[in-house]
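Engineer: I'd like to go over a predicted model; first the sequence, then the structure.
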Amino acid sequence: MKKIIKTLFRLVCNLMIMPLIGLYILLIQVANKDAVFSAFSQFLSLFPGKLGAYFRASFYHFTMQHCDLDTVISFGALLSQQDTELQSGCYIGPHSNIGKCRIEANCLLGSGVHILSGKEQHNFDDIDRPLNQQGGKFTKVVIGEDSWLGNGAIVMANVGKKCIVAAGAVVVNDVPDYAIVAGNPAKIIKMRK
């Protein structure tokens, strides 16, 4: 019975979010798609409680490359790239900031987790040009299934499946499957398998 009620509630949220999706579709015709997506993400991040989580999942389901409806995207969490993928059972904690990435099934992200769009977002080789004019390259970071990223972790490289990233860790290099990493830069402290 609980599953039926949740399904009906998701359906109602999907219907309620349709005017916002219509506005989003209109705006991306005349403006930068990621800028519009980011603005809508900022707006939706302010809706509190379970209703807000359902609204966010519904909106992202229709606007991102992939977002399962059973994902939980908490209050204050911002998604900046439409090319992001959230698989089934993902939980994104409050005040997280998610760039271009694929978060696989059953991952948990604590509060204040930042997933950057790779580690080459900003070029800085030319000291004669301002940094904001040097460009960069966004790459899709992959967080493997059933991994847990602790509060305040900063991730700019791939994390394997069934990994644990300690709170406050800064991941700058790929993390192999089953690893537990901590520190800045993050180092393997133990293997789970």
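Structural biologist: On my side now, so go ahead. Numbers count the residues shown, from 1 in each chain.
Engineer: C-alpha from now on. contacts and neighbour counts both.
Structural biologist: Will do.
Engineer: List the buried residues for stretch 76-90?
Structural biologist: Residues of stretch 76-90 classed as buried under the neighbour-count rule (16 or more other Cα atoms under 10 Å) are 76-90.
Engineer: Counting residues, which helix of the chain comes out longest?
Structural biologist: Assignment by DSSP state H gives helix 2-27 as the longest helix of the chain.
Engineer: Please point out which parts of the next helix or strand along the chain from that one sit buried.
Structural biologist: Using DSSP states H and E, the helix or strand that directly follows helix 2-27 along the chain is helix 33-44. Using 16+ other Cα under 10 Å as the test for burial, helix 33-44 gives 33, 36-42, 44.
Engineer: Comparison target, given below:
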Amino acid sequence: MRHAVKFILNSLSQLIVLPFVILTRLEQYLLPRNTEVLFNLCTNIVALFPGVPGVFLRRAFYTLSLDKCSLHCHIGFGTIISHRCTIIHKHAYIGNYALIGNAELGEYCLIGSRVSILSGEALHELDEDGMWTPFSSDLLKKVTIAKNVWIGEGAIVSADIGESCMIGSGSVVSSPIKPNIMVAGNPARFVKHLAPANPSESKGSSDSKGDGHAVTS
């Protein structure tokens, strides 16, 4: 019953946001490549839909306008996804007021509130006169957040993150992160290895927390 109700609500939400989707598709097919003016207008509007209805409407809009977006994800209030080439896999969770550039978000990843995922590191270049060039879509790089990654609130990410990592709140990630580790700080530095609890061990065992160790200075 629950799945049937959710299916109906998702379908109704897609009908409601259809005018926005049509605008973005017309822009995509009729205007020059990588034009996203109308797309960004619509993303700013749907970001402000409040409450549970807003979650359904944002998800509905992005499932119909992004390259790929699962109906089984959560996109929080105030969150803006700035490029339609973004990919969101099932059970991804994005908190409130996040800014997502050109990214691929893996299954079961948790993106905290106010996290910024940039479209790479070199979005502007110095020209021959020493002036910074304006934004160019040719400089976009897809940042991949692998499966089961937890990114803490306020972190800034411009590089790939491996599977099952934890990124501390407020961290700045500018170089790729290997799987199964925790990093924190600015710039982000190794804190400890992460490993799932051993099912054969009791819940009260201190060893069930993993075999990681903190880095000491």
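Structural biologist: Ah, there it is. None of these values were measured; they are calculated from a predicted model.
Engineer: Just give me the mean distance for the longest helix of structure 1 relative to structure 2.
Structural biologist: In the superposition against structure 2, helix 2-27 of structure 1 averages 1.7 Å from its aligned positions (mean Cα distance after the TM-score superposition for structure 1).
Engineer: by contact count, what packs against that helix?
Structural biologist: Secondary-structure packing of helix 2-27 of structure 1 (3 or more Cα pairs under 8 Å, 6 or more residues apart in numbering; DSSP states H and E): helix 33-44, helix 49-63.
Engineer: Matching residue 86 of structure 1 against structure 2, which residue comes up?
Structural biologist: Structural alignment (TM-score structural alignment) places residue 86 of structure 1 against residue 88 in structure 2.
Engineer: try residue 152 of structure 1
Structural biologist: Aligning on TM-score structural alignment places residue 152 of structure 1 opposite residue 154 in structure 2.
Engineer: Roughly how far does its match sit from residue 170 of structure 2?
Structural biologist: Here the criterion is Cα to Cα, to the nearest Å. By it, residue 154 of structure 2 lies 5 Å from residue 170 of structure 2.
Engineer: got it, and residue 67 of structure 2?
Structural biologist: Per Cα to Cα, residue 67 of structure 2 is found 29 Å from residue 170 of structure 2.
Engineer: of these two, who's got more company?
Structural biologist: Of the pair residue 67 of structure 2 and residue 170, residue 170 is the one with more neighbours under other Cα atoms under 10 Å, namely 20 against 13.
Engineer: Can you tell me what residue 105 of structure 1 aligns to in structure 2?
Structural biologist: Under the alignment (TM-score structural alignment), residue 105 of structure 1 pairs with residue 107 in structure 2.
Engineer: isn't that match right next to residue 148, touching?
Structural biologist: Yes. Counting by Cα atoms under 8 Å, residue 148 is a contact partner of residue 107 of structure 2 at 6.3 Å.
Engineer: any chance of the buried residues of helix 33-44 of structure 1 in JSON lines, with distance to residue 136 of structure 1 too?
Structural biologist: Formatted as JSON lines, the buried residues of helix 33-44 of structure 1 follow (distance: Cα to Cα, whole Å):
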{"residue": "33", "distance to residue 136 of structure 1": "18"}
{"residue": "36", "distance to residue 136 of structure 1": "20"}
{"residue": "37", "distance to residue 136 of structure 1": "20"}
{"residue": "38", "distance to residue 136 of structure 1": "19"}
{"residue": "39", "distance to residue 136 of structure 1": "21"}
{"residue": "40", "distance to residue 136 of structure 1": "24"}
{"residue": "41", "distance to residue 136 of structure 1": "23"}
{"residue": "42", "distance to residue 136 of structure 1": "23"}
{"residue": "44", "distance to residue 136 of structure 1": "28"}
